[in-house]
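Engineer: can you look at this prediction? I've put the sequence above it.
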Amino acid sequence: MRFTDKCVVILGGNAGIGLAAARQFAAEGARLALTGRNAETLHAAAEELGALAVRADMGDVGQTRAALGEIEAALGGIDVLFVNAGVGGFAMAPDVTEAFWDEIHTVNLRGAFFAIQQALPLMRDGGAIVITGSIGSVAAVPGNVAYAAAKAGLRAMARIVAKELLPRRIRVNLISPGPTDTEIFKRDATPEAIAGMKAMFAEVVPLGRMGTAEEVASAALFLASAEAAFINGVDLYVDGGCLELG
């Protein structure tokens, strides 16, 4: 019960890693607020967990501002902010359009930064911010240039914000997942394609399988908890050894 009576806000808490984290935070006593773009999955998560749900697209700074205002009115200050919302997409460098680049960066970097900026007045001193990055910010994966650039920028931003927040004792850390078995991975794919991708990742990941949303979420909870009180500004790879052993 590491989060009893703590106010935990998860931006992008209606599916995948965010939903897995929401379930774990709720099981440990947190008072939860969730945001997301999909009203149906957001409502279902709120019903399941007894959480406050506010529909908001993190790519829209105005929507994030309004959502945080609603959260403040309902729950008060924030103890833990988990910035998990994000979008993906692959394109080789010659095929990247301005619209494609902007779509990814508007959510993954610009949206994440301004969400943190707007949440800071609501954060209680001694709190924690956890951000979902990606091993793509370090790994040189062909076709991943736009996404990797956004996540690399996010990593740099997080470390600077962590240093600026030292006087308030608010820790800022990232989790960077490797190949993870979530619904996004399965979206619009046939069972045969999913099986093929899982087999491919089993060859790539040193541990021989994809990670689960729950495993990544557990790392987020650790960094948000008092157990990580002496950990600040890190990028924690949750990737089955891809970067260090691959």
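Structural biologist: Thanks, I have it.
Engineer: going forward, measure contacts between C-alpha atoms and count neighbours the same way
Structural biologist: Will do.
Engineer: just to be sure, Ala189 is in a helix?
Structural biologist: No. Per DSSP: H, G, I helix; E, B strand; the rest coil, Ala189 lies outside any helix segment and is coil.
Engineer: that one and Ala148, how far apart?
Structural biologist: 23 Å (CA to CA, to the nearest Å).
Engineer: who's more crowded, these two?
Structural biologist: Ala148 (25 against 12; other CA atoms under 10 Å).
Engineer: and the longest strand for this structure?
Structural biologist: The single longest strand within the chain, with elements called by DSSP state E, is strand 123-132.
Engineer: following that strand in sequence, what is the next regular element?
Structural biologist: Elements were assigned by DSSP states H and E; along the chain past strand 123-132, the next helix or strand is helix 145-164.
Engineer: show residues contacting that following helix.
Structural biologist: For helix 145-164, the external contacting residues (CA atoms under 8 Å, 6 or more residues apart in numbering) are 88-93, 96, 101, 104-105, 108-109, 112-113, 131, 133-134, 136-138, 170-174, 232-235.
Engineer: and stretch 224-235, by the same measure?
Structural biologist: 2-3, 80, 128-130, 133, 155, 158-159, 162-163, 171-176, 222-223.
Engineer: could you flag which of those are buried?
Structural biologist: 2-3, 80, 128-130, 133, 155, 158-159, 162, 171-176, 223 (16 or more other CA atoms under 10 Å).
Engineer: ok, back up a step: drop anything exposed from the contacts of helix 145-164.
Structural biologist: Buried among the contacts of helix 145-164 by 16+ other CA under 10 Å: 90-91, 101, 104-105, 108-109, 112-113, 131, 133-134, 136-137, 170-174, 232-235.
Engineer: I'd guessed Leu34 sits against Ala15; true?
Structural biologist: No. The pair Leu34 / Ala15 is not scored as a contact, 10.4 Å apart, by CA atoms under 8 Å.
Engineer: ok, second structure coming up, stack it against the first:
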Amino acid sequence: MENFKDKLVVITGGNSGIGYATAKEFKSQGATVVITGKRENALDQASKELDVYHKLTDQRNLSQIDDLVAYINDSLGKVDVLFINAGVAFFTPLAYTSEEHFDTMVDVNFKGSFFTLQKFLPVLNDGASVVFLSSGNTALAMENSAVYSASKSAVSHLAKIAAKELAPRKIRVNIVSPGPTDTEMQTKFGMDQQVLSAMKTQIISQVPLAKMGVPQDVAKMVAYLSDNAKSSFITGGDFFIDGGMAL
């Protein structure tokens, strides 16, 4: 089904994990897709595999976001779907959270998300869809996640305010909040394989459906929320894709 034929979709952080799966989903439905990332080799490889456009962009760098918007506007035109997906996570106790980790998470997850939306406003079509990636952690008080959870909670609240502000343009803004999802990001937590495996087992024990999610679970929800034929009356929603973990 080519539900997004002749539609332009932009996905930040699209070279791996949820972003990659979402780019693949939109591409399969006929969209023209642009992905971003800050790892040049990974971005080039993903672009080739997916057969999509790409632009090297660090979401915390506002001038690079400006360059991204200019590139899209000059080369591809107005945007129909914007998935603000790029993010970063570090999990450490309060007592051991460094200023560097604090600044990185706030700059990428919240500041970067805010200014990505702001700078894309002039190139979003009226009636466009914006989806923010938040986190199931926003519904939990999980140890070792204070800064990450706070930065994602800020994203969720930003999205709800944006949904009200952009409603006059019929731009719908929604949130997807994944729970434990098996992605490449989990290998970046600074833990060895044995610790990661033990962590996954412990997490799964807290999920009513007794499994971890996969990136495709989130990708299909993003596509649904971006399809005006299916979700035209949905805005400001926060959709938890977590196997019931937040219950």
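Structural biologist: That came through fine. Since the structure is predicted, the reported quantities are computational estimates derived from the model, not experimental observations.
Engineer: quick one on the thing from earlier: which residues are in contact with both of Leu34 and Ala15 of the first structure?
Structural biologist: Common neighbours of Leu34 of the first structure and Ala15 (CA under 8 Å, 6+ apart) are Leu42.
Engineer: who's more crowded, these two?
Structural biologist: With neighbours defined as other CA under 10 Å, Leu34 of the first structure and Ala15 compare such that Leu34 has more, 27 against 21.
Engineer: mind listing the helices for the first structure?
Structural biologist: Taking DSSP state H to define them, one finds helices in the first structure at 16-27, 39-49, 61-75, 98-105, 112-119, 145-164, 183-186, 191-204, 213-224, 242-245.
Engineer: got a list of contacts for the fifth one?
Structural biologist: When contacts are taken as CA under 8 Å, 6+ apart, the neighbours of helix 112-119 of the first structure outside the stretch itself are Met58, Gly59, Val61, Thr64, Arg65, Leu68, Ile78, Val83, Ala85, Leu154, Met157.
Engineer: now for the residue nearest the centre of the first structure: which residues touch it?
Structural biologist: Among the residues of the first structure, the one closest to the centroid is Asn84, at 2.0 Å (CA atoms, centre = their mean). Contact analysis of Asn84 of the first structure by CA under 8 Å, 6+ apart lists Ile10, Leu11, Gly12, Gly13, Ile17, Gly18, Ile131, Thr132.
Engineer: and for Thr106 of the first structure?
Structural biologist: Thr106 of the first structure sits in contact with Gly59, where contact means CA under 8 Å, 6+ apart.
Engineer: before we move on, back to that, the residue nearest to the centre of the first structure and Asp57 of the first structure: what is the separation?
Structural biologist: 12 Å.
Engineer: now do Thr180 of the first structure
Structural biologist: To Asp57 of the first structure, Thr180 of the first structure is 23 Å away according to CA to CA.
Engineer: and for the equivalent of Val207 of the second structure over in the first structure, the neighbour number?
Structural biologist: Using TM-score structural alignment as the criterion, Val207 of the second structure maps onto Val205 of the first structure. Using other CA under 10 Å, Val205 of the first structure has 20 neighbouring residues.
Engineer: Thr180 of the first structure versus Val205 of the first structure, what's the distance?
Structural biologist: From Val205 of the first structure to Thr180 of the first structure the distance is 11 Å (CA to CA).
Engineer: now do Ala220 of the first structure
Structural biologist: Relative to Thr180 of the first structure, Ala220 of the first structure is positioned 14 Å away (criterion: CA to CA).
Engineer: between these two, point out the one with more neighbours.
Structural biologist: Ala220 (28 against 23).
Engineer: residue contacts, that one?
Structural biologist: Contacts of Ala220 of the first structure by CA under 8 Å, 6+ apart are Ala21, Phe82, Val130, Ile175.
Engineer: kindly reformat those residues as CSV containing distance to Gly143 of the first structure.
Structural biologist: Converted to CSV, these look like this (distance: CA to CA, whole Å):
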residue, distance to Gly143 of the first structure
Ala21, 29
Phe82, 28
Val130, 27
Ile175, 22
